[in-house]
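Student: here is a sequence with its predicted model. Questions after.
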Amino acid sequence: MDHDRRRRAPGPTGPASALPPALAVHVEDFAEHLTLQSNRSAHTVRAYTTDVRSLLTHLADGRPDAQVSDIDLGTLRAWLARQVASGAARSTIARRTSSVRTFTSWLVRSGRAEHDPGTRLASAGAHRTLPTVLHAEQASEVMVAAESGAREEHPVALRDRVIVELLYATGIRVGELCGLDLDGVDSERRVVRVLGKGDKERTVPYGAPAADALERWVAIGRPALVTAASGPALLLGKRGGRIGQRQVRTVVHEAVEAVPGAPDLAPHGLRHTAATHLLEGGADLRVVQEVLGHSSLATTQLYTHVSVARLRAVHEQAHPRA
């Protein structure tokens, strides 16, 4: 196989100049594989290639002639031990283990190594902490605060209300929200079509309050901000371009901050809140999985633990023999 081919993956592979050329080329080829064949997000490509570059730097330490075929179980364990010694969090170790397992598997499939030591690499899983969510009353107050800010029909206020309403109504990710186009909204059926992880499209419903916010934004707010740079984007920044994730995070933080006693949340916190409230309202777990776009039901099951934890907290507070 020609490992020196010129076609490289676009995007955030980062410089590999610190590595010997014989190793650096594999980092670039792995990034190309993740981007073009596995269809991983730019964030995932960046994280995985950073981890692999760290592993190969460890491999090349004192061995300038090292090859990827030299990676064995001892190499992987020694590299992870360095991460632990440097104070890396348990969740970070779990992710780095996943990264190098993916890499060593790819080495074998692409004919660059005969054996896959990653299959024998064990690592303690990351602790799954329960996400912080709003109580139903707090969520309602956040929506009221967003609506009151939009009453004067200022374009930015109308947009901010749509952001908060849609994130809570649908549970979509912030990247999915920012990527929404006008034709991704079906106002008659009250659904949005979003492109999730792995470029998987799904349809998510929303309710009457979000429908009202969308109608006012499209009719009044968006026309006031639209420019030649707007394209089909549903949500726009103050200069008319497609809104960015940083702007959305600021909007959400400010909306939640307006409610006394509410925990500070990012957009993903509204996603957690939406999922928890759906389950507490009696929604089937698999329906929630489909709404959130989770590939595994185990990921969605985290929200059942959130509901149980909240029930236990209320019980301990209210029951005389708790």
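Tutor: The structure has been received and is ready for your questions.
Student: can we go C-alpha only for contacts and neighbour counts from here?
Tutor: OK.
Student: what sits against residue 249?
Tutor: 266-267 (CA atoms under 8 Å, 6 or more residues apart in numbering).
Student: pull out the buried positions in whichever helix or strand it is part of.
Tutor: Residue 249 belongs to helix 245-257 when assigned by DSSP states H and E. Within helix 245-257, the residues scored as buried using 16 or more other CA atoms under 10 Å are 245, 248-249, 251-252, 254-257.
Student: for the residues you listed, give me CSV that also has distance to residue 77.
Tutor: Output for these, formatted as CSV (distance: CA to CA, whole Å):
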residue, distance to residue 77
245, 37
248, 40
249, 38
251, 43
252, 42
254, 45
255, 46
256, 44
257, 45
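Student: and the furthest pair within the residues you listed?
Tutor: Greatest spacing in these, by CA to CA: 245 and 257 (18.2 Å).
Student: one more to weigh against that first structure:
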Amino acid sequence: MVSTKGKAPKLVLMDAGFLAPLIVEFAYSLEALAHSGLTIRGYTDSARHFAAWVCEVGLQLDGLGKGAVDGFARHHCRCAGGRRWNRVSAKYARRAGRFVTFLAECGVVPPPPAPAEIVHPQILDYQRWLSVHRGLSDRSVSRQGRMVKRLLPALGGDPRVYSATTIRAVFRAEAQRCSPSHIRTMTSALRGYLRFLAASGLCRPGLDQAVPPVLQWRLSALPRYLPTADVERLIATCALSNPLDLRDRAALLLLARLGLRAGDVCGLRLDDFDWSAGAVRVCGKSRRSVRLPLPQDVGDAVLAYIKDGRPMVVEDRLFLRSKAPYRPFTTSSSISYIVDRALRRAGVEDPPSKGASLLRHSAATTMLRAGATLEAVGAILRHRSLDMTAHYAKVDVTMLETIAQPWPGEA
């Protein structure tokens, strides 16, 4: 008998059983997403532990779903390897869930069932109409559908019996429970829904006029903008030595020079840039695609990001996350966060706002003060109405002084 006194206990590795080859494929997929070796080991260790537990309790492939991950998280662990856990940590269980998601993506296990949501057929038709005929984004279509769905129980399912009295009563009752900004969005959604029903012959025409207007002064506030010197300070905070700053600098210049919206920047793709012509294609609201001239400093910043800062992954979207997995931004708020972070780095105290629209307003104000016409500014900002562009004329004090009438009496 060989004495083991004074020797370290032999490490007993977990047996992943029939899932062992799939764990190897899982590791390869994480490596392709540019995860670090430490992160890959953390995921594969959790996956191997989960696989050993699956073999122990006798689960089959068709039983590996969210319920299996929940059971793994709750199990009183006495598995091989010396673990003595009363409960698996939430982070550890999420890593095992990532492995199950990988198995579903590969078609090895059934995909998780979609959450059951009963949506009225008319709302589905309305959403399709918004997408096809109005050109709204998927996010806006989803929001409009939620708004109408909230009102539908009070309105009733038969549009043929809708009346102006019913619509006003339902809307006023909803206004008592919501904020003014929510009600303004609700107004747009309900009017659009009633116009869709009338165009489809499902209700009487003109009922959209029964929706009470929300009292507000259109374009009453001054545009929120930064002086040109502060905008340049924001851009100068981005160094040219690391990938994160290269990405942020390119995004800030697109916002500041071309007046793009956060959603425009978020949705840019590599093939939107025509380098030979010095132009960029932007697909904005209502999915209208336009070509804008690409200033030299903007083009240089985008090229620097693509060459030295952008991860080498198979993805056609321009801007990607700075940490693995390198995926595109899911919402435009990520672009606004870049602006917010630059404001804090530049030490801009008490900015009028902290989102991407701040640089859009600043670009329009700067162009107008430099002598650009309202038509030219409106073309760059892609305004449908010149009234929207005229909003920025209120901050051009020099121009307003030339048309201001003298005060008729003494102060």
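Tutor: Cool, got the structure. Only a predicted model underlies this, so the values are computations on that prediction, with no experimental measurement involved.
Student: any idea what the TM-score is?
Tutor: A TM-score of 0.78 describes the superposed chains when it is computed by TM-score structural alignment, normalised by the length of structure 1; 282 aligned residues with a CA RMSD of 2.7 Å.
Student: now, among the buried residues of helix 245-257 of structure 1, which is nearest to residue 137 of structure 1?
Tutor: residue 256 (12.2 Å).
Student: what's the closest of the buried residues of helix 245-257 of structure 1 to residue 73 of structure 1?
Tutor: Lowest distance from residue 73 of structure 1 to the buried residues of helix 245-257 of structure 1 (CA to CA) belongs to residue 245, with 39.7 Å.
Student: residue 69 of structure 1 maps to what in structure 2?
Tutor: In structure 2, the residue paired with residue 69 of structure 1 according to TM-score structural alignment is residue 160.
Student: how close does that match get to residue 205 of structure 2?
Tutor: 11 Å (CA to CA, to the nearest Å).
Student: residue in structure 2 paired with residue 260 of structure 1?
Tutor: In structure 2, residue 260 of structure 1 lands on residue 348 (TM-score structural alignment).
Student: so what's residue 301 of structure 2 up against?
Tutor: 246, 249-250, 253.
Student: one more time with 10 Å, if that's ok
Tutor: Contact partners of residue 301 of structure 2, counting by CA atoms under 10 Å, 6 or more residues apart in numbering, are 240, 246-254, 307.
Student: and it, how far from residue 295 of structure 2?
Tutor: Computed as CA to CA, the residue 301 of structure 2 to residue 295 of structure 2 distance reads 10 Å.
Student: overlap in contacts of these two?
Tutor: 253-254.
Student: the stretch 101-250 of structure 1: strands as residue ranges?
Tutor: Secondary structure of the stretch 101-250 of structure 1 (DSSP state E, counting those that start in this stretch): strands at 185-186, 191-195, 201-205.
Student: so which of the ones you listed comes closest to residue 240 of structure 1?
Tutor: strand 185-186 (19.2 Å).
Student: the closest one maps to which residues in structure 2?
Tutor: Under TM-score structural alignment, the match for strand 185-186 of structure 1 is residues 273-274.
Student: superposed on structure 1, where does that stretch end up, distance-wise?
Tutor: In the superposition against structure 1, stretch 273-274 of structure 2 averages 2.4 Å from its aligned positions (mean CA distance after the TM-score superposition for structure 1).
Student: residue 97 of structure 2 - nearest residue in space that isn't next to it in sequence?
Tutor: Closest residue to residue 97 of structure 2 apart from its sequence neighbours, by CA to CA, 6 or more residues apart in numbering: residue 69 at 6.0 Å.
Student: contact partners for the most centrally placed residue in structure 1?
Tutor: Structure 1 has residue 173 as the residue nearest its centroid, 6.7 Å off, counting by CA atoms, centre = their mean. Residue 173 of structure 1 sits next to 167, 179, 194-197, 267-272, 292-293 when contact means CA under 10 Å, 6+ apart.
Student: need the buried ones from those residues selected in ChimeraX.
Tutor: Here is the ChimeraX command that picks out the buried ones among these, judged by 16+ other CA under 10 Å:
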select :167,179,194,195,196,197,267,268,269,270,271,272,292,293
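Student: wait, which of the contacts of residue 173 of structure 1 is closest to residue 57 of structure 1?
Tutor: Residue 57 of structure 1 has its nearest neighbour among those in residue 197, at 30.1 Å by CA to CA.
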